[in-house]
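Asker: Sequence and predicted model, in that order:
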Amino acid sequence: MSDHVQCATCGVERARPLPEVCPICADERQFVPRSGQRWTGPAEAAERGARLEFVDLEPGVVGVTQRDCPGIGQKPALIRTEHGNVMVEAPNFIDDAAVSAVRELGGISAIIASHPHMYGLQSVWSRAFGDCPVHVSAADEHWLGVRPTNTVVWEGRREEIEILPGVRASQPGGHFPGSAVVHWTAPDGRGVLFSGDTIGATADPRWVTFMRSFPVWIPLSGSVVQRIADHVERYEFDRLYGNFGSGIPDGAQDAVRRSAERYADWVGGRYDHLT
């Protein structure tokens, strides 16, 4: 693990020879800091005090908080099922303590990132758990900085995949062409949607939003947002978890529908008189 390299800004792993600039950060959806490109790795991050913290979000869902880690600070989620565990989004840090903590939670049977910004150290996490499969959308496969040994490339705009029984994924697109959501049926029988940056959870738990880029605030069109909302109608879900700690504790499906309509109205000019 100690010689693994990742971008200090986005936290995504990268194979040698290293490019002059991280391609993910050079893309318009992300950014290269004014201080310039810097590369790091788990060993250096550990010296700086990096660590992962695990907290129960609800029965069957463990949230992962990254403390002093490289990258943009996403908060992955571990879905625990009787058929195995699925890691949604990959942490940007790994050490023996983190691996041990996940082993006590039942390990990892599969990894899926919603989009390339969330790839983190997915190949290292996969290797730590027996080269468990890492699901990567075909549309975004070219963004891989390191190809995990057990990479599963999948299409999913019209179809969906079952990662494990009760855990499914599909690709509404939007933020990236292959941007994915993960749906899980919780022990209480209700659906839970892990939305990544495909559907952005806001500070107000009654609403969500949609963006091509959150860091530099590039919007999507109203038609794309409606397409995303229509896509997730295939699922029944009461709760929603974003990838940065915000979420909707109930009524999430209605919130997505209402938010898409509001978004389309604003970008379509319906409320221009208020501006």
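Answerer: Here it is on my side, so go on. These numbers come from a predicted model, not from an experiment. Numbers count the residues shown, from 1 in each chain.
Asker: C-alpha from now on. contacts and neighbour counts both.
Answerer: Will do.
Asker: neighbours around Gly156, how many?
Answerer: A total of 18 residues lie near Gly156 under the criterion other CA atoms under 10 Å.
Asker: nope, Ala180 is what I meant
Answerer: If you count neighbours by other CA under 10 Å, Ala180 ends up with 28.
Asker: In contact with it, which residues?
Answerer: Listed by CA atoms under 8 Å, 6 or more residues apart in numbering, the contact partners of Ala180 are 113-115, 137, 169-173, 195-196, 198.
Asker: Max pairwise distance over these: which two?
Answerer: Spatially, the most separated pair among these is Ser137 and Ser195, at 14.9 Å (CA to CA).
Asker: structure B:
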Amino acid sequence: MSNLSDTMDFTRETYDPATASSWLICRTCSTHFPTSDRSSVTTCHICDDPRQYVPPTGQTFTTLAELRRTHRNEFTAYARDPRLTSIETTPRLAIGQRAILIRTPRGNVLWDCIALLDDDTVARIRGMGGLEAVVISHPHYYSTHVQWARAFGCPVYISAEDRAWATMASAHTIPLTDAETEIVPRSGVRAIKLGGHFPGSLVLLFDGRLMIADTLVTTPAGLGDWSVDSTGATRKGGRPPGLNTFTFQWSIPNMIPLRVDELARMWDVLSSYDFRATHGAFRGMDIEDEGIKGRVLESMQIQARFMGNETHPLMSVRMS
């Protein structure tokens, strides 16, 4: 595991919200392009990739200035652990993911990023102690991350493998090269490189809580409550067998699954860590379960089996 220095050495760039507010933002994925010239950016490289899409209505762009007139960010503290606060844009914008503000004694870390950055959001986060760092799971959520880093004077960490997807260079952007990195020394916040969805797709571990974005995609069956029946009585047998909790996709919107060898490689990485909860890409995708790690393995094996890999070595792996 690598440890970042107590004082990250980078040249802080000026936050210029007036200029950035006129730059183009893809309406489908919220990627931010450093130009206001609509004739120079007519397509989005993120949406042209098979892991994303252009909607039937075609490629369109907006700007931060436009979004600030029509949208706002909502902050929702997580009831089970008030150290976590979801930040999401309403009405839903682009992919609709949340960012999660993690409060630690060593400072706040923002997990993932959303496009809308306005004065109210900056003021509210500063009132909560500001940001020591931003960590982004994968390129679909890069959005306006350079503006967030400039606004809070902090580094933003992305995987070195995926940095080519970023639309602008910035001294604030720090590529992660190691399999595991502690974000903010002695904070207990660790970025873990799992790959899969993108070569450098990350998860973030904090005090037994695994922020998974859609590196692991939380399923409806994973969120289901089988503890009681329709009368309110305790359900006999509990959770039915054979239900997955997660799915593992190379392309989520286009439903292209990861191959079984990649699942096995991801498990080899994740099996070294202990966690009791997962927090997915959207608010409400939170699972509290001491056995959640076993459900990750079970979900991988369910996917492998239905892809015709009954004899793959992954199928014989058991929780220790």
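Answerer: Sure, I can see it. None of these values were measured; they are calculated from a predicted model.
Asker: quick one: TM-score?
Answerer: These two chains, once laid on top of each other, score a TM-score of 0.90 by TM-score structural alignment, normalised by the length of the first structure; 262 aligned residues with a CA RMSD of 1.7 Å.
Asker: ok so, going back, top of the contacts of Ala180 of the first structure by number of neighbours, please.
Answerer: Per-residue neighbour counts (other CA under 10 Å) across those peak at Ser114, which has 30 neighbours.
Asker: so when I look at that one, I'm seeing a strand, right?
Answerer: No. In this structure, Ser114 of the first structure is coil, not part of a strand, as judged by DSSP: H, G, I helix; E, B strand; the rest coil.
Asker: if we can go back for a sec, Asp3 of the first structure: which of the contacts of Ala180 of the first structure is nearest?
Answerer: If you rank those by distance to Asp3 of the first structure using CA to CA, Ala113 comes first, at 22.8 Å.
Asker: what's the burial count for the corresponding residue of the second structure for Ile79 of the first structure?
Answerer: Counting by TM-score structural alignment, Ile79 of the first structure corresponds to Ile102 in the second structure. Ile102 of the second structure sits with 18 neighbouring residues when counted by other CA under 10 Å.
Asker: Ile102 of the second structure is in contact with Pro82, isn't it?
Answerer: No. The pair Ile102 of the second structure / Pro82 is not scored as a contact, 9.0 Å apart, by CA atoms under 8 Å.
Asker: which residue ranges form the strands in the stretch 201-320 of the second structure?
Answerer: Remark: strands assigned in the stretch 201-320 of the second structure by DSSP state E, counting those that start in this stretch are 202-206, 209-213, 217-218, 246-247, 249-251, 256-257, 277-280, 286-288.
Asker: Which residue numbers in the first structure does the second one align to?
Answerer: On the basis of TM-score structural alignment, strand 209-213 of the second structure is assigned to residues 192-196 in the first structure.
Asker: Can you pull out the residues in contact with the matching stretch?
Answerer: If you take CA under 8 Å, 6+ apart as the criterion, stretch 192-196 of the first structure is touched by 88-89, 114-115, 180-186, 236-243.
Asker: residue ranges for the helices of the first structure, please.
Answerer: 23-26, 42-47, 96-104, 122-128, 222-232, 252-267 (DSSP state H).
Asker: Throw those helices into TSV and include distance to Arg34 of the first structure and mean neighbour count, thanks.
Answerer: What follows is those, written out as TSV (distance: least, CA to CA, whole Å; neighbours: other CA atoms under 10 Å):
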stretch	distance to Arg34 of the first structure	mean neighbour count
helix 23-26	12	17
helix 42-47	21	17
helix 96-104	32	13
helix 122-128	27	22
helix 222-232	32	18
helix 252-267	31	19
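Asker: Is it possible to get TSV of those that adds distance to Pro215 of the first structure?
Answerer: Formatted as TSV, the helices of the first structure follow (distance: least, CA to CA, whole Å):
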stretch	distance to Pro215 of the first structure
helix 23-26	11
helix 42-47	23
helix 96-104	28
helix 122-128	22
helix 222-232	18
helix 252-267	18
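Asker: Out of those helices, the one nearest Trp143 of the first structure is which?
Answerer: Nearest to Trp143 of the first structure, of all the helices of the first structure, is helix 23-26, at 7.2 Å by CA to CA.
Asker: ok, average deviation of that closest one from the second structure?
Answerer: Using mean CA distance after the TM-score superposition for the first structure, helix 23-26 of the first structure ends up 0.3 Å from its aligned counterpart in the second structure, as a mean over the superposed pairs.
Asker: Could you give the residue range in the second structure aligned to that helix?
Answerer: In the comparison with the second structure, helix 23-26 of the first structure aligns to the range 45-48 (TM-score structural alignment).
Asker: Buried ones in stretch 64-78 of the first structure, by neighbour count?
Answerer: 64-66, 69-78 (16 or more other CA atoms under 10 Å).
Asker: among the helices of the first structure, which is nearest Thr149 of the first structure?
Answerer: Between Thr149 of the first structure and the helices of the first structure, the tightest spacing by CA to CA is seen for helix 122-128, at 7.2 Å.
Asker: helices or strands up against the closest one?
Answerer: For helix 122-128 of the first structure, the helices and strands in contact under the criterion 3 or more CA pairs under 8 Å, 6 or more residues apart in numbering; DSSP states H and E are strand 110-112, strand 134-137.
Asker: and of these, who's closest to Glu53 of the first structure?
Answerer: Minimum separation from Glu53 of the first structure across those (CA to CA) falls at strand 110-112, 18.3 Å.
Asker: tell me the average deviation of the closest one from the second structure after fitting.
Answerer: Relative to the second structure, strand 110-112 of the first structure is 0.7 Å off (mean CA distance after the TM-score superposition for the first structure).
Asker: residue range for that strand in the second structure?
Answerer: Under TM-score structural alignment, the alignment places strand 110-112 of the first structure onto residues 133-135 of the second structure.
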